[in-house]
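[1] With the input below, show me the fold.
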Amino acid sequence: MAARGPRALSSTAEKTPSRRISGEDAHASLLEAARELFYYEGVRAVGVEAVVERAGVNKMSLYRQFKSKDDLVLAYLERSDENFWGYFNASMAKHPDDARAQLLQFFIDVSERASRPGYRGCPFVNVAAEFPDPSHSARQFVRRNKAQLLTRLRDRAEAAGATDPDALADDLAFLIEGAYTASQTFGTDAPRLIKSLPRTARVLLDGNIPAAVPARKPD
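    Next comes the predicted model:
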């Protein structure tokens, strides 16, 4: 989920002039255009014409790279997935030897990211809301991403010594999803609420991970 600053992203905005470029460059331009438009305006609200215009290529270039809009949506989700796990792993790397600190750090990082102006929420939550059919390929992709997140949270909870790693992972996942939603529904109050995320996560961690007992000094 690599973030960029908000842009004027209306599908009726100024068009990028169409140009002849290589297949590799066309693929990159189309995927970047889809990332911007799908994330800020919504997948269903954006047609392939808007993506083509934003990318500055012709429609034939799009269909050479992607068989359909659904394929383009999946490519967008794959890119979002790569970005998210890069972000998650970078957060974990800040405390390589302390699983509890890793979990807390992730919530600190999510809080900071979700408080930025122009933040549009979790791309996977957004896509899930747009596709009610659970059998749709986009919904299936979202489900895999969220299942992997739950697995990673459970792994870190177990490494941190949680009394019930499954329950703690469930609670933390629920907190994350609630934060993503609150970032979009509370308007001007959202940044203030999201800043409470690390505090709430700390309460969950303290309640589920026994405090370390100091080693007894030899007599």
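[2] only C-alpha atoms for contact and neighbour calcs from this point on.
    Will do.
[3] Please, where are all the helices along the protein?
    Ranges of helices within the chain are 23-41, 48-55, 59-65, 69-92, 99-114, 123-130, 137-159, 165-185, 190-194, 197-208, based on DSSP state H.
[4] Export the ones you listed as CSV, with columns for mean neighbour count.
    Shown next, in CSV, are these (neighbours: other CA atoms under 10 Å):
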stretch, mean neighbour count
helix 23-41, 19
helix 48-55, 21
helix 59-65, 15
helix 69-92, 17
helix 99-114, 20
helix 123-130, 18
helix 137-159, 18
helix 165-185, 18
helix 190-194, 18
helix 197-208, 16
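[5] Excluding covalently adjacent residues, which one is nearest to Q140?
    P134 (6.8 Å; CA to CA, 6 or more residues apart in numbering).
[6] so how far is D206 from the one you found?
    Look at P134 and D206: by CA to CA, to the nearest Å, they are 36 Å apart.
[7] same deal with I108?
    16 Å.
[8] Could you do L153 as well?
    Taking CA to CA, one finds L153 at 15 Å from D206.
[9] Tell me which residues touch the residue most central in space within the chain, please.
    Most central in the chain under CA atoms, centre = their mean is C122, positioned 4.5 Å from the mean C-alpha point. C122 makes contacts with Y180, as judged by CA atoms under 8 Å, 6 or more residues apart in numbering.
[10] next up, for comparison:
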Amino acid sequence: MAATGPTAGSRQCARDRILDTAFRLFYAHGPRGVGVDTVIAESGVAKATLYKHFPRKDDLVLAYLDKVDQSWFGALRAAAREAGDDPRDQLVGMFDALGSACRREGYHGCAFINTAAESQPGSDVHARTVEHKAVVRAWVTDLARRAGAAHPDRLARQLTLLLDGGLAAPQSALAALAPYVDAERREQALRLALGYEPAHRAEALGGLVPHLDEAQRSRAYRAMSEIDDPSTRAVGLAGLVAYLSPADAAEATEAALTTAAGLRDPVARTRLLTDLARRLGGPARDTALAWAFAAARTIGAEQRGPRFPALTDLVPLLADG
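    From the prediction side, this is the model:
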């Protein structure tokens, strides 16, 4: 008996090491992008040990998906429970799990969607991804039914599609949810958006701003102003102008225009100013068009290739102006 315990423990430890390694690699690169030899090398086990626990690579992928299912579905249910006892609150509260997942370092989207995209329909792996989505939808359908929804199946389809879309592009999900949640959750959504990497932050803030109060819009504006990439910053600021206080709107407009005008490459300058002209109105639009036209005239012959599409975008706006 004394010898049996450590041996069983060693087997369990080896299996856990293999699965933990596979989880990290498969999530970062996709199961197809990771060979068994890589899992063996990084988990520090012998090839025979891996195949003892997972005779096929698909067996390892299925174990990985089971582990993801326990983590994600568990987080969904926990977030729903934390929202209270009312099923209506739980349907909204479950989206808090989305925010927590997307804030995690090394986030790469939904493991089930990613794996389904690279697996063969009809295979065990693909069937497992479909099963997971069906189980989650059934759970949401039950919540919707208990919440008194007139069409619980339809609502569940809509909400699970929103969840999946949020996992793939969380910045879009925030904007989609904003009109339907209370002020506290809009504040949570804003805080989440402020933590995104710059490109996603700009998109998320642009979608949220129409649903925020004036103080929150000012915070969104300040955060947009701090984005390093000039094109992302300028377009983001232009998108906020209509929702800002007059002082902030004037400041954001000026910052967007001067940022675009400061680009050294005349093609990039022309295209960004043209984009701003589409987004701005009044005198700001006229300024953007005038500056875009001036920039276009400085595009040299050596940039003949990109010059044509830049002018193609600009000319219709000049004609309308």
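[11] ok so, going back, burial check on the residue nearest to Q140 of the first structure, number of neighbours?
    Using other CA atoms under 10 Å, P134 of the first structure has 12 other residues around it.
[12] Repeat that for P283 of the second structure.
    Other residues lying near P283 of the second structure total 10 when counted by other CA under 10 Å.
[13] so what corresponds to L143 of the second structure in the first structure?
    By TM-score structural alignment, L143 of the second structure lines up with R156 in the first structure.
[14] Does that match touch A101 like I think?
    No: R156 of the first structure is beyond contact range of A101, at 9.7 Å (criterion: CA atoms under 8 Å).
[15] and E53 of the first structure, what pairs with it in the second structure?
    Taking TM-score structural alignment for the superposition, E53 of the first structure sits opposite A41 in the second structure.
[16] who touches D86 of the second structure in this structure?
    A147.
[17] That one matches what in the first structure?
    D86 of the second structure maps onto D98 of the first structure when the alignment is built from TM-score structural alignment.
[18] quick one: that match from R113 of the first structure, how far?
    Going from D98 of the first structure to R113 of the first structure by CA to CA gives 22 Å.
[19] go on, G161 of the first structure?
    28 Å.
[20] ok, and for whichever strand or helix holds A215 of the second structure, which residues are buried?
    Per DSSP states H and E: A215 of the second structure is located in helix 214-225. Applying a neighbour-count criterion of 16 or more other CA atoms under 10 Å, one finds 216-221, 223-225 buried in helix 214-225 of the second structure.
[21] Throw these into JSON lines and include distance to L62 of the second structure, thanks.
    Compiled in JSON lines, these are given as follows (distance: CA to CA, whole Å):
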{"residue": "Q216", "distance to L62 of the second structure": "44"}
{"residue": "R217", "distance to L62 of the second structure": "45"}
{"residue": "S218", "distance to L62 of the second structure": "47"}
{"residue": "R219", "distance to L62 of the second structure": "44"}
{"residue": "A220", "distance to L62 of the second structure": "42"}
{"residue": "Y221", "distance to L62 of the second structure": "45"}
{"residue": "A223", "distance to L62 of the second structure": "41"}
{"residue": "M224", "distance to L62 of the second structure": "42"}
{"residue": "S225", "distance to L62 of the second structure": "45"}
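[22] Can you tell me which of these is closest to R17 of the second structure?
    A223 (41.2 Å; CA to CA).
[23] Next, the contact list for the residue nearest to the closest one when sequence neighbours are not counted, please.
    Distances taken as CA to CA, 6+ apart place L194 nearest to A223 of the second structure, at 7.0 Å, with adjacent residues excluded. For L194 of the second structure, the contact set (CA under 8 Å, 6+ apart) comprises 201, 205, 220, 223.
[24] What are the contacting residues of the one helix or strand the first one maps to?
    Using DSSP H and E, the element containing R201 of the second structure is helix 198-208. Residues from elsewhere that reach helix 198-208 of the second structure (CA under 8 Å, 6+ apart): 171-172, 174-176, 178, 190, 193-195, 220, 224, 227-228, 232-233, 236, 239-240.
[25] Over which residues of the first structure does it lie when aligned?
    Against the first structure, helix 198-208 of the second structure falls on no residues (TM-score structural alignment).
[26] when you compare where that helix runs with where helix 214-225 runs, what's the angle?
    Between helix 198-208 of the second structure and helix 214-225, the angle comes out at 160 degrees (axes from the mean of the first three to the mean of the last three CA atoms, to 10 degrees).
[27] Name the residues of helix 198-208 of the second structure that come out as buried.
    Buried residues in helix 198-208 of the second structure, defined by neighbour count with 16+ other CA under 10 Å: 198-208.
[28] Rebuild the residues you listed as a markdown table, extending it with distance to R269 of the second structure.
    Below are these laid out as a markdown table (distance: CA to CA, whole Å):
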| residue | distance to R269 of the second structure |
| --- | --- |
| P198 | 20 |
| A199 | 19 |
| H200 | 22 |
| R201 | 23 |
| A202 | 20 |
| E203 | 21 |
| A204 | 25 |
| L205 | 24 |
| G206 | 22 |
| G207 | 25 |
| L208 | 28 |
